[in-house]
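**Student:** sequence and predicted structure, then a few things I'm wondering about:
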Amino acid sequence: MDTGKTIQLKRVFGYGWGTSFLIVNVIGTGIFVAPGGVLKYSCMNVGLSLCIWAVCALLTTMDALCSAEIGISFPCSGAHYYFLKRCFGSSVSFLSLWTTLFVAAGLAASQALLLAEHTIQPFYPSCSAPQLPKQCLALALLWLVGILNSRGVKEVTWLQTAGTALKALILGLISLSGLVLLLRGRKENVQRFQKAFDAELPEASQFIQAVFQGLFAYSGAGCLTFIAGELKKPRKTIPKCILTVIPLVTVVYLLVNISYLTVLTPREILSSVSIWSVLSMIGILKLRFQEPNLPRPYKVKVSLPFPLVTMAISLCLVLVPLVTSPHMHYIYVCLFILSGLLFYVPFVYFKLKLVGFEKMTCYLQLLFNICIPDVSDEQVSEAQTVSKKLAKF
């Protein structure tokens, strides 16, 4: 190995691949689950539920643009980790990784199980599908994705492209069927939209819960920060991908919800993560004052409401459930996050080393074909130089 060379990921992906990657991460099982929750917490008010989907799109756009600022200021893979470390220190960034380690695994498992259930259920029209085939199919899907990812990012590109096309086809068929039924003008299909806002309005806590349900379907909009080190010209690519995908997904989601309401009656279609979103918004505001020369995708004065509004919404999503319906599992969540300190204090702060730990780490890196790249100080300084040059014009 040439010790004079740095280890960094190649920037091989452009606008097209970034757009496809973002679509795959945003459009998931949430669109098949969230509509019932949005309608339920909006008190079966059809018109209000559609407005909530539009509001969620606006909030998602602001949150994604804030994530774009992080990815551009720190143009490397794992940008969110370096961002939190720079703003709040290694302990907070470690707890973020500690949470992600378990949340990401649980989310992947739940998505695989939902996909397996939707795939197998048509073969059992008169009863629920048995658990064993669903679990086996979900496990096979996780192994397939894991093996392809360990082979390299390019090897999984074809699977991502196929997933994008399949999701677009399914949602397109759902939307088209609903539009056809509306255009035919049958009374039972049109009457649900004639008095869309006549139902009672929800309380504030219910409205927040409805927004939370809608945001779940848009989750993943900030995923480009995790692969910023592999994108070509991230300063231009990340905002372009976001401003392409979010409006497109919004239109599709609205059409899908209209189709659901056209075919089905409302009765038939009936995190903790926000903590890190609040910290991210505080960190963005902090760096804007402390390091104003960092490169950003837009003018700071114009975009000031983005982190403020996103932080306010995230605080509401954290505090409103605690006030209106306190449960013990909120305490469990806090204890789980803080439990990461049991590992951080001895192994990171005091740098305690276990026997054979380094050998095991090296073996796992060779097995999964992964390596920690040289940290992005050079990349950040290079981005700062570009930002200063642009400021002169």
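**Tutor:** Received, thanks.
**Student:** okay, CA-based contacts and neighbour counts for the rest of this
**Tutor:** Noted.
**Student:** what kind of secondary structure is the closest residue to Glu155 other than its chain neighbours in?
**Tutor:** Spatial nearest neighbour of Glu155, excluding adjacent residues (CA to CA, 6 or more residues apart in numbering): Leu148 at 6.0 Å. The three-state label for Leu148, taken from DSSP: H, G, I helix; E, B strand; the rest coil, comes out as helix.
**Student:** what about Leu148, neighbour count?
**Tutor:** 16 (other CA atoms under 10 Å).
**Student:** enumerate every residue touching Thr6.
**Tutor:** Contacts for Thr6 were tallied using CA atoms under 8 Å, 6 or more residues apart in numbering; they are 373-374.
**Student:** whoops, Lys233 was the one
**Tutor:** Gly14.
**Student:** below is structure B, check it against A:
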Amino acid sequence: MGSNTQRLNLKREVGIIGAISFIAGTIVGSGIFISPQFVMSASGSPGASFVVWTCCGLITMLAGLCYAELGTVIPESGGEFIYILWTAGKVVAFMFVFTFIIVMDPASSTGIALSFAEYILAPFYSGCSPPQLVLKLVAAGAIIVLAIVNCRRVRLANTIQVVTLVVKVMALAVIILGGVVKLCQGHTEHFDNSFEGTNADVSSIGIAFYQGLWSYGGWNTLNYLTEELKHPEVNLPRAVVIAISLVTGLYLLVNLSYLTVMTPKELMSSSAVAVTWGNKVLGSWGWIMSVAAALSAFGSLNGTFFSGGRVCFVAAREGHMPDILAMAHVHRLTPSPALIFTTVVSLLVLIPGDFQSIVNFFSFTAWFFYGITLSGLLYLKIKKPELPRPYKVPIILPILVIIVATFLVLAPIIDDPQIEYLYVTLFILSGAIVYIPFIHYKLCPGLLTKLTVFLQLFLEVAPAEKNL
């Protein structure tokens, strides 16, 4: 046996209720409290925005079911990284993990942290936007607090997930009830000619979907922690269907309520929709919506941390990142080195970033890799039909989602090519250039070994085993 007896396993602690609240809790974050005005202004009309929200729910449901098959054929944590490694090979997998760790995960955390700050500060700066410096300091504070929580206890992170899920569902219930009351009083005037002014150009449709899909971000959370899930072959697809159906229903009702209370113009010009809604419906109690939306974003940030740290951890375990990132704390069994690394990168992205551009670049990059991942599912279905598949989807589903992903990557570029998208694409491709000297030929290994030993002692961590 030798040294293998010393290796640690991540525990299977997440059941079906935990699984549903992880997906729903990560999805229902800051998005629904901030994105509706962007979806509305990109789509141009209330009717079109409802179509976008419904389609976004459908797309994420289909993608989630395809991922459920991938998660049961390849029963390892690590999400896209592991699936791309199995199907497209090491270089593409490294390009993914390089982009994920340096662009996608920090962009996602930073976008959510900024909306947390936006809501927590809204009552103090009524009628005007908070200063950028204050906004970024509050966002940085939220990132650091959650990093500490996630390094200390998996159970505490789990508790935050469940508590904030309850708060955000209650907040959304208040918004929905308020909307129903207004509708019953006959306030339907904002829905007259509801498709008037729809934007039909490809670029606007793409951007509307980017913003809508940002609000559904997190639909693939469970694939990052498959090894910590009880009975993944049953619980993975079941949790996806239940959680995404619930979320889509909630989102449509919330948008209905926003539009019953506000005119489309008011909705588009609001910087924090839930607060504007709260002030119009709850009057002096409007600040409650601000607190609820802030807590909601906090829960979402927690879910992003939980899954993001684990991708870094799995990539290091496969030799694509320094060994130290593949270690877990000796007593707490949390992947703390990976979490600390993710936190530092997020704080760096926070310095120049603003919410809307962060969301657009995040979505562009994410759908590029979702497309590659699902092409891998097609490859496995056609070339490796003999692999055990406890759960299967019809082959048409991955084909449909790949078509959508291709549209989403090309849409903003076709009509309105911006130089930033070229930078992002070059950055993704630069992963291949970094891979050859540092990963393939393992340049400067001596220095890394010394650093690893020092950090291992300093952080009290040890290598962790796969939990199959």
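**Tutor:** Alright, I've got the coordinates. All values derive from a computational prediction rather than experimental measurement.
**Student:** if you count contacts, what does whichever strand or helix holds Ile112 of structure 2 end up packed against?
**Tutor:** Taking DSSP states H and E as the definition, Ile112 of structure 2 sits inside helix 105-121. For helix 105-121 of structure 2, the elements it packs on are helix 132-152, helix 287-317, helix 336-350, helix 355-383, judged by 3 or more CA pairs under 8 Å, 6 or more residues apart in numbering; DSSP states H and E.
**Student:** quick one: average offset of that helix versus structure 1, please.
**Tutor:** For helix 105-121 of structure 2, the mean deviation from structure 1 after alignment is 1.4 Å (mean CA distance after the TM-score superposition for structure 1).
**Student:** about what we covered before: so for Val434 of structure 2, which of the helices and strands packed on helix 105-121 of structure 2 sits nearest?
**Tutor:** With CA to CA as the criterion, Val434 of structure 2 lies closest to helix 287-317 of those, at 14.8 Å.
**Student:** so where is that closest one in structure 1?
**Tutor:** Under TM-score structural alignment, the alignment places helix 287-317 of structure 2 onto no residue of structure 1.
**Student:** can you give me the angle that helix makes with helix 132-152?
**Tutor:** Using axes from the mean of the first three to the mean of the last three CA atoms, to 10 degrees, the inter-axis angle of helix 287-317 of structure 2 relative to helix 132-152 is 60 degrees.
**Student:** quick revisit: Provide the aligned range in structure 1 for the helix holding Ile112 of structure 2.
**Tutor:** Going by TM-score structural alignment: helix 105-121 of structure 2 matches residues 104-120.
**Student:** buried stuff in that stretch?
**Tutor:** For stretch 104-120 of structure 1, a neighbour-count test (16 or more other CA atoms under 10 Å) marks 109, 111-117, 120 as buried.
**Student:** same check on stretch 361-381 of structure 2?
**Tutor:** 361-378, 380-381.
**Student:** mind listing the helices for the stretch 101-250 of structure 2?
**Tutor:** 105-121, 132-152, 154-184, 202-215, 232-261 (DSSP state H, counting those that start in this stretch).
**Student:** among these, which is the most enclosed?
**Tutor:** Counting by mean count of other CA atoms under 10 Å, helix 105-121 has the highest mean neighbour count of the helices of the stretch 101-250 of structure 2, with a mean of 27.
**Student:** the inter-axis angle of that helix versus helix 202-215?
**Tutor:** Going by the same axes, to 10 degrees, helix 105-121 of structure 2 makes 80 degrees with helix 202-215.
**Student:** surely Leu135 of structure 2 is in contact with Ser115?
**Tutor:** No - using CA atoms under 8 Å, Leu135 of structure 2 is not in contact with Ser115, being 9.1 Å away.
**Student:** on that earlier part again, my guess is the residue nearest to Glu155 of structure 1 contacts Trp158, does it?
**Tutor:** No - judged on CA under 8 Å, Leu148 of structure 1 makes no contact with Trp158 at a distance of 10.1 Å.
**Student:** can you tell me how far the closest residue to Leu270 of structure 1 other than its chain neighbours sits from Leu264 of structure 1?
**Tutor:** Excluding the flanking residues, the one nearest Leu270 of structure 1 by CA to CA, 6+ apart is Gly36, at 4.0 Å. For Gly36 of structure 1, the distance to Leu264 of structure 1 equals 11 Å [CA to CA, to the nearest Å].
**Student:** between those two, which has more neighbouring residues?
**Tutor:** Gly36 (23 against 14).
**Student:** that one: what's it in contact with?
**Tutor:** 266, 269-270.
**Student:** residues contacting Leu231 of structure 1?
**Tutor:** Here Leu231 of structure 1 is in contact with 11-14, 18, 237 (CA under 8 Å, 6+ apart).
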